[in-house]
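Asks: Task: produce atomic coordinates for the following.
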Amino acid sequence: MLTSFCPVICTSRLGESRDFYTRLFGFKATYETEWYVGLSRPGLPPHELALLDHSHPAAPEAHRSPVRAVRITLEVDDGEEEWERIVTCGAPNAQPALRATDPDGKHLVVTDPNGVRIDVVTPKRPTGDRTDCWSRGEGAPCPEESILRWRSR
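Replies: A predicted model of the protein is given here:
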């Protein structure tokens, strides 16, 4: 059974990245050195994220470069309220991508100091036979629907 999940972002902007995630998304630094920052966001389940200086020997030599091409999706209850909060906090590169017509829900996009795209989404609650996926804790859409939609692109 999975008991924890902690993505690690290799970065050349450790302090700037720490400030971004603590200011905009409520993470708290739980462990910090000159080359590593452990971040946590309380709740059930708790959410973790780590930042690692890309040049530090803790990273395998073949992977000692800043992160490239990563997208993180954060699910929120109220996308419009979250958008206002993020803009008020002064998020750099924020994109007002709220689209009420999106089949998966409303989205807003902000980019962290490393170029990591943060997609903040308010999923639409399913209706009809799709509600079974929510009751099983799988979110929306049902996994089989996601696969079909992905393959049809």
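
Asks: only C-alpha atoms for contact and neighbour calcs from this point on.
Replies: OK.

Asks: pretty sure residue 10 is touching residue 52, no?
Replies: Yes - here residue 10 lies in contact with residue 52, judged by Cα atoms under 8 Å, at a distance of 4.7 Å.

Asks: sec struct for residue 122, please.
Replies: strand (DSSP: H, G, I helix; E, B strand; the rest coil).

Asks: Could you pull up the residues touching it?
Replies: Residue 122 makes contact with 75-79, 105-107 under the criterion Cα atoms under 8 Å, 6 or more residues apart in numbering.

Asks: three-state assignment of residue 130?
Replies: Assignment for residue 130 (three-state DSSP): helix.

Asks: ok, so what distance separates the residue nearest to it when sequence neighbours are not counted from residue 50?
Replies: Nearest non-adjacent residue to residue 130, counting by Cα to Cα, 6 or more residues apart in numbering: residue 142, 6.6 Å away. As judged by Cα to Cα, to the nearest Å, residue 142 and residue 50 stand 30 Å apart.

Asks: I'd like to know how far the residue nearest in space to the middle of the chain sits from residue 127.
Replies: Using Cα atoms, centre = their mean, the residue of the chain that lies closest to the mean C-alpha position is residue 72, 3.3 Å off. From residue 72 across to residue 127, the span is 26 Å (Cα to Cα).

Asks: let's see this one next to it:
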Amino acid sequence: MITSLYPVLAASDVPTAARFYADLLGMAPTFTSDWYVSLRSGTAELAVVDAGHATIPEVARGTRAAGVLVTVEVDDVDAVHARVVAEGTHELLLPLRDEEFGQRHFIVAGPDGALVDVVTPIPPSGEFAALYAGSRPATD
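Replies: Below you'll find the predicted structure:
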């Protein structure tokens, strides 16, 4: 049985990457060292590790994230988006928009190539709901 699951993102500059996630998502550090920072908000957890650290297999050290999309569900995506736009400190890659599959979201560029998708669930469009009416999420 899984007791915990959280992303650990490799970073070329751990303090800068940790500040990025803390500022964007309102997360607080729960453990900090020069090579690893763990962040938490409620039950959500995310960590950043030095991309060159010995705990990463040598073949993968120093690599940039490719194809990594960290989705973070928030209570009010509009408020987070407004803050991000007002501060102007995060590169907005996808503007705030509604998706027919039931998500209101925006995407910013994260450190070292990761993408951060900030979302709030919304009702899916009627067409989408009708198309997938028989689908059910997987259960244990």
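
Asks: Need the TM-score from the superposition.
Replies: Overlay of the two chains. TM-score (TM-score structural alignment, normalised by the length of the second structure): 0.79; 130 aligned residues with a Cα RMSD of 2.4 Å.

Asks: residues near the residue nearest to residue 130 of the first structure, how many?
Replies: Residue 142 of the first structure has 18 neighbouring residues, counting by other Cα atoms under 10 Å.

Asks: Please report the distance of it from residue 107 of the first structure.
Replies: Residue 142 of the first structure is 19 Å from residue 107 of the first structure, by Cα to Cα.

Asks: now residue 80 of the first structure, nearest residue through space, not along the chain?
Replies: residue 98 (7.6 Å).

Asks: and the corresponding residue of the second structure for that neighbour, how many residues sit next to it?
Replies: In the second structure, the residue paired with residue 98 of the first structure is residue 96, using TM-score structural alignment. By other Cα under 10 Å, 17 other residues sit near residue 96 of the second structure.

Asks: Can you say which helix or strand has residue 96 of the second structure in it?
Replies: Here residue 96 of the second structure, judged by DSSP states H and E, is contained in strand 92-99.

Asks: That strand vs the first structure, mean deviation?
Replies: With mean Cα distance after the TM-score superposition for the first structure, strand 92-99 of the second structure departs from the first structure by a mean of 3.1 Å once superposed.

Asks: Average offset of the following helix or strand past that strand relative to the first structure?
Replies: Going down the chain from strand 92-99 of the second structure, the next helix or strand is strand 103-109, by DSSP H and E. Taking mean Cα distance after the TM-score superposition for the first structure, the mean distance separating strand 103-109 of the second structure from the aligned residues in the first structure is 1.2 Å.

Asks: Give me the distance between strand 103-109 of the second structure and the centre of its chain.
Replies: 10 Å (Cα atoms, centre = their mean, to the nearest Å).

Asks: For residue 6 of the second structure, give me its contacts.
Replies: 44-47.

Asks: so how far is residue 131 of the first structure from the equivalent of it over in the first structure?
Replies: Taking TM-score structural alignment, the alignment pairs residue 6 of the second structure with residue 6 from the first structure. For residue 6 of the first structure, the distance to residue 131 of the first structure equals 29 Å [Cα to Cα].

Asks: Without its sequence neighbours, what residue ends up closest to the corresponding residue of the second structure for residue 76 of the first structure?
Replies: Alignment note (TM-score structural alignment): residue 76 of the first structure maps to residue 74 of the second structure. Of all residues not flanking residue 74 of the second structure in the chain, residue 120 sits nearest, at 5.6 Å (Cα to Cα, 6+ apart).

Asks: how close does the counterpart of the one you found in the first structure get to residue 78 of the first structure?
Replies: If you follow residue 120 of the second structure across to the first structure using TM-score structural alignment, you land on residue 122. From residue 122 of the first structure across to residue 78 of the first structure, the span is 6 Å (Cα to Cα).
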